[in-house]
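> Quick one: sequence and predicted model below, then my questions.
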Amino acid sequence: MRILLAEDDPALRRQLAEALADAGYAVDMAPDGEEAAFLGESEPYDAVVLDLGLPVRDGLSVLRAWRAAGITVPVLILTARGTWQEKVAGIDAGADDYLAKPFRMEELLARVRALIRRAGGLAAAELRCGPVTLDTRTGRVTVDGRPVALTAHEFKVLSYLMHHPGKVVSRTELTEHVYAQDFDRDSNTIEVFVGRLRRKLGGDLIRTERGLGYRLEAVR
C-alpha cells in the first residue's frame, strides 16, 4: 500500500515516514502544498496524510482541488489548529478523518489502517482469505494459524491483493502501489513475489488471469 505524506516540518516528516515504512507502507513525501498537489494528481495512492499548515499552498486548498478534480483517495488531515472550526472546514473540504497535533504515532497508524480498509469496503482489522489471515495491526500473516515469514515486498503485494478481494489487479497496478516514487521499479519482479507467495501460502490462493493480472479470491 502506498502513502503520500505531506508535512513541512522536517523532523516530524522523517518520524512519520519511518513509522509508516516500518508499518509496511511505501511512502512518498511532499514538503509543501505545491508538490503535494502535483503528486496527488499524478500518482496513485491508497491514502494521504496531509498537514493543513503547508507552505507555498495550504493543505485545505490542495484537498479542495483534489476533490474538485474527482480524486477520491482517503485523506487524513493533520492540524496544529485544534479548534472545531478548523476540523469542520477540513471535513467539509473532503477529508475522511483528522488528527490534531500533538498526537501519538500509534493513533495515526490506526487511523490510516482504518481509512484504507474502509476504502476497500472492509471492516475488520484482520483480513482473511481461506486459510490465510493478515493482521493489519501487527503485519502478522498466518496460514491455518501458523505464522509465515514474508519479506517486506512480499507482504506489500499480499496486503494490496487482500485489500482488493476478487478484483483483477495488473502487474502495473501492483508496481505502482508497492513501490515509492523514488524506487527503481520493475514490474517483472512482481511475478517473482507472487511466485514466492504461492509457495509460502498455497498455490491456489492467487490466481493468474492471463493477459490481465492477478486475482485473490474474495476475503471472508
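Sure, I can see it.

> all contacts plus neighbour counts: C-alpha atoms, from now on.
Noted.

> Show me the strands in this protein, by range?
In the chain, the segments counted as strands under DSSP state E are 2-6, 26-30, 47-51, 75-79, 97-100, 126-129, 132-135, 140-143, 146-147, 168-169, 206-209, 213-216.

> A further structure is provided below for comparison with the first:
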Amino acid sequence: MKLLLIEDDPAMQLSLSRSLRRQGLQVHCCGDGAAALSMWQQLAPDIVLLDLSLPGMDGLDVLSAARRSGLRTPVIILTARGAIGDRILGLNCGADDYLPKPFDLDELKARIQALTRRLNQSSSQDPQPELGNKLEFCGLRVDAINGAVYLHDQVLDLPPREAALLRALLARPGHAIAKERLFEMVFPGEFDVQLEAIEVVAYRLRKRLGTGGAQLVTLRGLGYLLKAPT
C-alpha cells in the first residue's frame, strides 16, 4: 500500500516513515504544503497522513484543494491542534480520521488498518451500476478512474460521505435504495454512528445538488432515489 506522509518536522517525518516502512508500506514524504497537492496528484497514494501546520500552505487548505480537485484518497490528520473545533473543521474539510499529537505509534497503525478495512468493505459492498462502467445521470457523472463526481463537467466539491451517497444513488438512478443499505456504504464499519446520520448526509447532498437537475427524493419506508427533474 502506498502512503503519502505530509509532515514538516524532519525528526517526526523520519521516525514515522521508518516505522511505517517496517510495516510493509511504501512511504513517500513531503514537508511543504505548497508542494503537497502536486505530489498527492502525481503519486495517487492509497492513504494520506496530513499535518496541519505546514510551511507554504496550511494543511486544511491542502485538504480542501485536494477534495475540490476530485481526490478521494482517505486522509488521517496528524496535528498538535487538539481542540474540538479544529477536529470538526478538519473532518468537515474532508478528513476521514483525526489523531492529535503526541500520539502512540501503535494507535496510528491501528487507525490506518481500520481505515483500510472500512475502504475494502465499502468497495466490496458497492452495488453494480446498471449503466456498465459509467455512472451518469442528468448531467451528473462519476469518473471511473479517480471517483470524482462531475456536474455538467464541473467537479462537485463534495465531502467524502456526501460523495459516497451520490455514487451509490448514481449506480441505480430512478430506483429506491434502502436507508440501511446506503448507511453501510456511507458509514462502513462505523458502529458508533446512528442510522439517522444518513438523513443528515442526504439533506446536505440535496442542498448541494440544488434545483433544475437530478433530484434526491426521500421515499418514506423505502429509502432514497435520484430522479430526473419534472
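Received the coordinates, thanks. In this text, all values refer to a predicted model and were calculated from it rather than measured experimentally.

> re the thing from before, tabulate the strands of the first structure in CSV, adding columns for mean neighbour count.
Formatted as CSV, these follow (neighbours: other CA atoms under 10 Å):
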stretch, mean neighbour count
strand 2-6, 26
strand 26-30, 22
strand 47-51, 25
strand 75-79, 24
strand 97-100, 18
strand 126-129, 18
strand 132-135, 20
strand 140-143, 18
strand 146-147, 12
strand 168-169, 18
strand 206-209, 16
strand 213-216, 20
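
> Pipe the ones you listed into TSV and attach distance to Leu161 of the first structure per row.
Listed next are those as TSV, based on distance: least, CA to CA, whole Å:
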stretch	distance to Leu161 of the first structure
strand 2-6	13
strand 26-30	15
strand 47-51	16
strand 75-79	21
strand 97-100	24
strand 126-129	10
strand 132-135	11
strand 140-143	13
strand 146-147	19
strand 168-169	8
strand 206-209	9
strand 213-216	6
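
> any idea how far the closest residue to Gly33 of the first structure other than its chain neighbours is from Thr172 of the first structure?
Nearest residue to Gly33 of the first structure, sequence neighbours excluded (CA to CA, 6 or more residues apart in numbering): Arg57, at 4.4 Å. Distance from Arg57 of the first structure to Thr172 of the first structure, counting by CA to CA, to the nearest Å: 31 Å.

> again with Ala93 of the first structure
31 Å.

> same check, this time on Phe155 of the first structure
Counting by CA to CA, the gap from Phe155 of the first structure to Thr172 of the first structure is 17 Å.

> all helices of the second structure, in order?
Applying DSSP state H to the second structure gives helices spanning 10-22, 33-43, 59-68, 84-92, 105-125, 160-170, 179-186, 197-209.

> Provide the aligned range in the first structure for the last one.
Going back to what we said before, that points to helix 197-209 of the second structure. Matched against the first structure by TM-score structural alignment, helix 197-209 of the second structure finds no partner residues.

> quick one, which of the helices of the second structure is packed in tightest?
Neighbour counts (mean count of other CA atoms under 10 Å) averaged over each of those peak at helix 160-170, with a mean of 22.
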